[in-house]
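Enquirer: Sequence below, structure please.
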Amino acid sequence: MKKFFKMLPSVDSLLKNEELKKIIDLAGRDLGKKTIKKYLATYRNRILETGAEPDLKQLISDIKTSLVKKSGKSLKRVINCSGVILHTNLGRAPFGKYMLDEISETISGYCNLEYDLQKGKRGHRDTHINEIITEICGAERVAIVNNNAAAVFLILHTLACGKEVIVSRGELVEIGGSFRIPDIMRSSGAKLTEVGTTNRTGIADYENAITENTGLILKVHQSNYFIGGFTEEASLKELAELGKRKHIPFVYDIGSGLINRPENLKIDDEPDVKSALRYGADLVCFSGDKLLCGPQAGIIVGKEKYIEKILRSPLMRVLRVGKMTYAALQTSFDLYKNEAKLLKENPAFAFLNRTGEEINLIAENLSEKLTKNGIKNYVVKTKGKCGGGTLPAVNLDSRAVKLDCFQDNRTEPSQEYLFHEYLRTNDFPVVAVLKEGNIYFDMLAVDSDETDILVDVICNWFNRQNQDAK
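Expert: Coordinates of the predicted model:
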């Protein structure tokens, strides 16, 4: 056993090993040294436990694999073949080339984030987007924080801390990441007053709940589900008029970030910011990284007297955003000046506007390329979703390429799962649909120029399987 311990190389010799040298230079000497020590200790323990001769080639391979994994970037571009446009786990809205080109000049060097170029002295960061957002939304003022949950929290804490906030029972929502309206309200210091029932809440329910301690009326958009059948819902106009008559602010958490309603867009009855303000909401808050297709942000628009209170809150410093967010928001809202450009350059709108025939062309293109490489497949009709807490009732016509390569060899049913894992973990990750043992590549949110990458990724797997079989 002693001779086996002596067979293990020293840390210094492994640091100089030709096979490891390149990856150690990439990962850094400190990480390389730490990883080598870790695996040498593992192999010593293995000798003690088994008494077996160490496999030195495997030792080097283990060190190399570990360093490759640690030195690579964890956050990567992914090809989204899930059939969901605003996939919450895939970063929600993609920026798109136009957005990146527009903001790169601003953020690649210094910028006047808090410097007034006209006056030559310190300025305010919100001035860069206040004018364009108020103009597009029809608001008096705007405040920007780091996400919509923060926006809701800040509104409640500023305007209703220690007071009652009236909300319909049918709107006490939970979205991804365990964001629950009651929990946010409790943390803000506001007191929840539930009214109505899950399926029916009329204006009288709100009015009967008002007391001397009512701080605001809150409406929350049911962004990731919908209730149908025997239902009743107080209208925005009714709620706004009630708030005005009782001198209580009416706040609408829209969430989805639909600013207005472009013609011919598949948005069903999704509420929009501009209409909500026009109907009389005092404040509207929404996300920046959903249908707006901008950065993660919580955007609060509405009456100046309420926004001013929010901007003066010490929490604004805690929740404020930086130059990248302002630059991206500036570009996102600028697109609303030209509807044709908006529908083309806002990736979410571009995907939503695709017809089944357009998606079919992309699917057929991928299918033909795979067939030429000997991979059996066919195109199927599917139904996609907008996702991201938007348009929950809308099913979008889509097409997917379904692989038919695993049917001939049912002795290895795990191959589909191994392939699905490979797609996620290879150098260019692909998120596809694994359903009932079948792999689907849904083309709803896939750009035409991504099909060649998909072909390479898919073919690499099957080429490797064929080589292993030999």
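
Enquirer: make it CA atoms for all contacts and neighbour counts henceforth
Expert: OK.

Enquirer: who touches stretch 5-24?
Expert: 29, 31-33, 36-37, 40, 44, 47, 54, 56, 60, 64, 67-68 (CA atoms under 8 Å, 6 or more residues apart in numbering).

Enquirer: Could you also give me the structure for this next sequence, so I can compare it with the first?
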Amino acid sequence: MSQKSNPKAHPEANYRLPQVEQLLQQDFLSPFIKSLSRPVVTMVIRDYFTQIRQSESFKHAGVDGLDITQALSSRLHGVLLQRQTAVINATGTIIHTNLGRSPIDPALWDAVKAVNTGYNNLELKLEDGKRGQRKGLLDTLLCALTGAEAGLLVNNNACSIYLLLHALAKGKEVIVSRGEQIQIGGGFRIPDILALSGAKLVEVGTTNITTADDYIEAITDNTAMVLIVHQSNFVIRGFTESADIKELSRRLPKEVILAVDQGSGVTNEPHFPEEKSVIKYIASGADLVCFSGDKILGGPQAGIICGDASLVQRLEKNPMMRAFRPGRVVLSLIEELLVRKLNEQESGRGISERQVAQLSSTLNKADRLTQLFPNHIEICPLKAVVGGGTLPDIDYDCWGVILAGDPLKLSRELRLASTPIIGVIQRDKFILNLASVTDSDFELLILQLEDYLYLKEGFIDGHCRGEQVRTVV
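Expert: Model prediction:
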């Protein structure tokens, strides 16, 4: 750029930006290239240079005063924060949808490594060499767990509900209680899904009371299904009543399907007696029951449908099934998880089951943190929830700690730690709820807090960091 093209330019200003290719050789960009890729880093650099050239300060004074290295590092760090990364869940919500719901047990992950890093028999029947369905042992395992005649796996439980409606009730009536026409996260509304599937919603009962008579009296020649929906993330207390599934199953005409969105995935876990299980729904006469694979079950994101074999076959033949079917990673993980669950192995228990079973240990962990950081941490009693749209009316006693300082600042700075720590702000205090911190993450939490307090104040527990010796892992 010359002074002729920009008459307001400073005669001694430098208008030459670094060449992109030369800049990419700089050492400070190497970590970003490794984590983001060279093309992405290049794109960020070029976008930044475009903004510089269009700015008034550049037109008048060129690049004088610009710290390009610092500006690019900041921008690239912001891009890097968008990438999936491991975090420490100290929110007290064990199955946290924003934090990936159920972590996969490392033993489970390792067990399916060979199946997923090489070829496998995803759609091949080894007994005769012919093409098979993408089911593997899943059908058999689900039947053994739930008592159903057949089972099916899809991408998530929203797919399960849509598939049920589209394949079995398109163009016909589906009866739903007014108290169960819910909306869950992301704007997923039961009435909208019914309309999208082509089914016609028939409302019965009231917000707080819906009886078996309400369902039976609403049946017409065009009724295809009665749909019972898990209320997911809320409860209605007080004067309430819902239909008994066994009675409803007995009174419904044979051609009307009784489908249940159980949602949470409780099957045979001993720690959640308040929740009606998939097993009980099947035993009570429900034709189909669907639920999530990444909630109480503790697997990857998936939707599971169990029930009548002939109905499951109809679902499998629906054209939408090809869009909804999961890949081999999810299939193999769920398959391995179910085998271990049926064998009552520790790695077959979901994260919520494991964490709820050891809530008493949170007191010892909180005590240890206060001993390590007495000037910065205060112990406090808390409540924990399972979360993820399960057991909305149940909480559990546990312990955690309060960090001294500005809660908003603490929340932001710990989110930006090398392993982000996700806590909560309650009563204008920043709190780490230890109910959702796994044993392995607890040791990492200690190291992260030590690093944070050192960077923040230059000392830990009143001692100069330089006087301490520890192993960094």
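
Enquirer: give the contact list for V235 of the second structure.
Expert: 392-393.

Enquirer: that older thread, now a PyMOL select for only the buried ones of the contacts of stretch 5-24 of the first structure.
Expert: The buried residues among these can be selected in PyMOL (16 or more other CA atoms under 10 Å) with this line:
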select buried, resi 31+32+36+37+40+47+54+60+64+67
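
Enquirer: Sitting in helices, which of the contacts of stretch 5-24 of the first structure do you find?
Expert: Under the assignment DSSP state H, those contribute 29, 31-33, 36-37, 40, 44, 47, 56, 60, 64, 67-68 to helices.

Enquirer: quick one on the thing from earlier: of the contacts of stretch 5-24 of the first structure, closest to F462 of the first structure?
Expert: V68 (23.2 Å; CA to CA).

Enquirer: which residue numbers in the first structure go with the longest helix along the second structure?
Expert: Taking DSSP H as the criterion, the second structure has its longest helix at helix 439-457. Taken onto the first structure by TM-score structural alignment, helix 439-457 of the second structure occupies residues 448-466 there.

Enquirer: Any idea how far the matching stretch is from the middle of the chain?
Expert: Distance of stretch 448-466 of the first structure from the chain centroid (CA atoms, centre = their mean, to the nearest Å) equals 26 Å.

Enquirer: who touches that stretch?
Expert: With contacts defined as CA under 8 Å, 6+ apart, stretch 448-466 of the first structure is touched by 79, 362, 365-366, 369-370, 373, 375, 419, 422-423, 426, 428, 430.

Enquirer: Could you give me the buried positions within it?
Expert: Under the neighbour-count criterion of 16+ other CA under 10 Å, stretch 448-466 of the first structure has 451, 454-455, 457-459, 462 buried.

Enquirer: which residues in the stretch 201-350 of the first structure form strands?
Expert: 214-220, 232-233, 250-255, 283-287, 298-302 (DSSP state E, counting those that start in this stretch).

Enquirer: now the shortest one: which residue numbers in the second structure?
Expert: If I follow you right, that is strand 232-233 of the first structure. Under TM-score structural alignment, the match for strand 232-233 of the first structure is residues 241-242.

Enquirer: what's in contact with that stretch?
Expert: With CA under 8 Å, 6+ apart as the contact definition, stretch 241-242 of the second structure has outside contacts at 208-212.

Enquirer: one more time with 6 Å
Expert: 209-211 (CA atoms under 6 Å, 6 or more residues apart in numbering).

Enquirer: ditto for stretch 163-177 of the first structure
Expert: 180-181, 190-198, 213-218, 220.

Enquirer: And for stretch 391-407 of the first structure?
Expert: 224-225, 356, 360, 376-385, 439-444.

Enquirer: Check which residues of it are buried.
Expert: In stretch 391-407 of the first structure, counting by 16+ other CA under 10 Å, buried: 391-394, 396-403, 406.
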